[in-house]
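Enquirer: Fold the following.
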Amino acid sequence: MRIGIDFDNTIICYDKVFAAVARQRGLVPEGWQGLKTDVRDHLRSRAGGELAWQGLQGFVYGKGIGDAEIFPGVSEFLAACRKAGASVYIVSHKTQFGHQDPDRVDLREAARGWLRSAGLIDATDAALAAGNIYFEDTLAAKVERLAILELDIFIDDLVDVFEQPHYPKTTRSILFTQSRLSHPVHCEPIASWVDIHRGVFAA
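Expert: Okay, the predicted model is just below:
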């Protein structure tokens, strides 16, 4: 079995760090709480908010990535993949540098560093091979990579990926989401990694 997984907001959860950094920068009121999407929508509702949002993203995905968390259930799922002999790939639409980031932090290296610190690569029992990680500049390049890898399953939090005209229709599509919004008929919306684990490895 060949399984592909997105990185941002699928393996790694930034919700707490986005809210914390937004408070530190005075972009939201003190004591404000919310998910990453809440921070984004709050900023975009204000004049100049898009630039503030891009700057926040550049910091969180780079220098601030160490405070991000792994989604509950990801480690257990990857352990099950290893036990089953499945090949696992990370395929992510991630530019090398963030918009509005004056420090020009390499976001791809920051992501690899986070994966390393989480024990997911470069460890004796690592679930992922470092060579099986792909960061692509565009969404189209990401979908092209998915097709090249000939995956049996791909897991992503963004419905846009599955709506791309060249998305490989033979790949089982798992949409990692708690939303009830509409999605392509070939997508399976699943709200937690526990349920993804059950859905992929059910007896």
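
Enquirer: rest of the way, CA atoms for contacts and neighbours
Expert: Fine.

Enquirer: for the longest strand anywhere in the chain, packing partners?
Expert: Longest strand in the chain, counting residues (DSSP state E): strand 87-93. Other elements packing on strand 87-93 under the criterion 3 or more C-alpha pairs under 8 Å, 6 or more residues apart in numbering; DSSP states H and E are strand 2-5, strand 133-136, helix 139-149.

Enquirer: Between these, which one is closest to residue 88.
Expert: Nearest to residue 88 among the helices and strands packed on strand 87-93 is strand 2-5 (4.8 Å), distances taken as C-alpha to C-alpha.

Enquirer: Which elements pack onto that closest one?
Expert: Counting contacts by 3+ C-alpha pairs under 8 Å, 6+ apart, strand 2-5 packs against strand 87-93, strand 153-156.

Enquirer: what sits up against the last one?
Expert: Strand 153-156 is contacted by residues 2, 3, 4, 5, 6, 10, 171, 172, 173, 174, 175, 176 when judged by C-alpha atoms under 8 Å, 6 or more residues apart in numbering.

Enquirer: for the residues you listed, which one is nearest residue 188?
Expert: residue 174 (4.8 Å).

Enquirer: Wait, a helix at that closest one?
Expert: No: assigned with DSSP: H, G, I helix; E, B strand; the rest coil, residue 174 falls outside any helix and is strand.

Enquirer: on that earlier part again, mind putting the helices and strands packed on strand 87-93 into a markdown table with distance to residue 64 and mean neighbour count?
Expert: Shown next, in a markdown table, are those (distance: least, C-alpha to C-alpha, whole Å; neighbours: other C-alpha atoms under 10 Å):
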| stretch | distance to residue 64 | mean neighbour count |
| --- | --- | --- |
| strand 2-5 | 22 | 20 |
| strand 133-136 | 19 | 19 |
| helix 139-149 | 24 | 17 |
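
Enquirer: Which of those sits closest to residue 87?
Expert: Residue 87 lies closest to strand 2-5 among the helices and strands packed on strand 87-93, at 4.9 Å (C-alpha to C-alpha).

Enquirer: Relative to the whole chain's centre, how far out is that closest one?
Expert: How far strand 2-5 lies from its chain's middle: 13 Å, per C-alpha atoms, centre = their mean, to the nearest Å.

Enquirer: same thing with stretch 22-40?
Expert: How far stretch 22-40 lies from its chain's middle: 20 Å, per C-alpha atoms, centre = their mean.

Enquirer: one more to put side by side:
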Amino acid sequence: MFIGIDFDNTIACYDELFAVAAADHGHVPPGTASTKSQVKQAVLRNPDGERHWMTLQGEVYGARMAGASMMPGLGDFLTACKERGVPVAIISHKTIYGHHDPRRVNLRDAARGWMHDQGFFDGDGFGIDERHLYFESTREEKVHRIGRVGCTHFIDDLPEVFEEPGFPDGLDAILYDPAGSLSPPAGVRSSADWRSIQNMVFGGDD
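Expert: Presented below is the predicted three-dimensional model:
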């Protein structure tokens, strides 16, 4: 067994960061949006909304990355992997720099630093081998990496990843969908929380 996991919005939760950043820039009134999806919808309704949204993403994934939180239940899942000796790979489609980011913050370094702060690679933390952290520049490269690494399971919040040509056959694909609003592609299981993903993967053998 070898578990592969996406990073943005699967491991790292940005809801509060997006809400605060959007309010700070005047894109939404404070307190009117509480999730990334709500912020995105509100920003895109504004003039030049697409550019503002891309700029906001670069800021949240870069300069504000330290304020991200882990998805609820993820820590228990990673602990279960460690206790069972099951290796984990983190495979992310992430560019080096954000769009329209004048500060040119390295997004990959920011994500890696956040994971270090959360104990992802510590022996007394989640014990993930840092050599199994991969950042890819395109979705195509990401799915090829999943195949090359040899994942038996892959967990992602985007249905498009599982539909990408070249996504490996034969692995257990799980769509992480906290809002319950997505339609999983054929052959892909869906879950709204990490506890049920843990049961899917390990069969509830606590």
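
Enquirer: Overlay the chains and give the TM-score.
Expert: In this superposition the chains share a TM-score of 0.96, using TM-score structural alignment, normalised by the length of structure 1; 203 aligned residues with a C-alpha RMSD of 1.2 Å.

Enquirer: so which of the helices and strands packed on strand 2-5 of structure 1 comes closest to residue 26 of structure 1?
Expert: Closest among those, using C-alpha to C-alpha: strand 87-93, at 28.9 Å.

Enquirer: Of all the residues in the helix or strand just after the closest one, which ones are buried?
Expert: For strand 87-93 of structure 1, the following helix or strand on the C-terminal side (DSSP states H and E) is helix 107-117. Using 16 or more other C-alpha atoms under 10 Å as the test for burial, helix 107-117 of structure 1 gives 107, 108, 110, 111, 112, 114, 115.

Enquirer: Following the chain onward from the helix or strand containing residue 53 of structure 2, which element is next?
Expert: Taking DSSP H and E as the criterion, residue 53 of structure 2 maps to helix 49-61. Toward the C-terminus, helix 49-61 of structure 2 is succeeded by strand 69-70 as the next helix or strand (DSSP H and E).

Enquirer: Quick check: which helices or strands does that next one pack against?
Expert: Counting by 3+ C-alpha pairs under 8 Å, 6+ apart, strand 69-70 of structure 2 packs on strand 12-13.

Enquirer: Outside of the strand it packs on itself, which residues are in contact with it?
Expert: 68, 69, 70, 71.

Enquirer: Most neighbours among these, please name it.
Expert: Greatest neighbour count in the contacts of strand 12-13 of structure 2, by other C-alpha atoms under 10 Å, goes to residue 68: 19 neighbours.

Enquirer: Hmm, residue 17 and that residue touching each other?
Expert: Yes: with contact defined as C-alpha atoms under 8 Å, residue 68 of structure 2 counts as touching residue 17 (6.7 Å).

Enquirer: angle of the longest strand of structure 1 against helix 139-149?
Expert: 160 degrees (axes from the mean of the first three to the mean of the last three C-alpha atoms, to 10 degrees).

Enquirer: Give me the mean deviation of strand 87-93 of structure 1 from structure 2.
Expert: Compared with structure 2 after the fit, strand 87-93 of structure 1 shows a mean deviation of 0.3 Å (mean C-alpha distance after the TM-score superposition for structure 1).

Enquirer: Against residue 90 of structure 2, how distant is the closest residue to residue 114 of structure 2 other than its chain neighbours?
Expert: Nearest residue to residue 114 of structure 2, sequence neighbours excluded (C-alpha to C-alpha, 6 or more residues apart in numbering): residue 66, at 5.8 Å. Between residue 66 of structure 2 and residue 90 of structure 2 the computed distance is 18 Å (C-alpha to C-alpha, to the nearest Å).

Enquirer: what's around the residue lying closest to residue 119 of structure 1 once chain neighbours are set aside, how many residues?
Expert: Spatial nearest neighbour of residue 119 of structure 1, excluding adjacent residues (C-alpha to C-alpha, 6+ apart): residue 126 at 6.2 Å. Residues contacting residue 126 of structure 1 under the criterion other C-alpha under 10 Å number 18.

Enquirer: what about residue 126 of structure 1, is that helix, strand or coil?
Expert: Under three-state DSSP, the three-state class of residue 126 of structure 1 is coil.

Enquirer: Cross-check the contact I'm expecting between residue 67 of structure 1 and residue 19.
Expert: No: using C-alpha under 8 Å, residue 67 of structure 1 is not in contact with residue 19, being 11.4 Å away.

Enquirer: Same drill for these two, tell me which one is more crowded.
Expert: Neighbour count, other C-alpha under 10 Å: between residue 67 of structure 1 and residue 19, residue 19 has more, with 22 against 14.

Enquirer: how about the strand or helix carrying the more buried one, which residues of structure 2 does it hit?
Expert: If you go by DSSP H and E, residue 19 of structure 1 is part of helix 15-24. Matched against structure 2 by TM-score structural alignment, helix 15-24 of structure 1 falls on residues 15-24.

Enquirer: from the chain's centre, how far out does that stretch sit?
Expert: When distances are taken as C-alpha atoms, centre = their mean, stretch 15-24 of structure 2 is centred 17 Å away from the chain's centroid.

Enquirer: how close does that stretch sit to structure 1?
Expert: Mean deviation of stretch 15-24 of structure 2 relative to structure 1 after superposition (mean C-alpha distance after the TM-score superposition for structure 1): 0.6 Å.

Enquirer: List of residues touching that stretch?
Expert: With C-alpha under 8 Å, 6+ apart, stretch 15-24 of structure 2 has contacts from 28-31, 33-36, 39, 43, 56-57, 60, 64, 67-68.

Enquirer: repeat that for 7 Å
Expert: Stretch 15-24 of structure 2 has contacts (C-alpha atoms under 7 Å, 6 or more residues apart in numbering) with 28, 29, 30, 33, 34, 35, 36, 39, 60, 67, 68.
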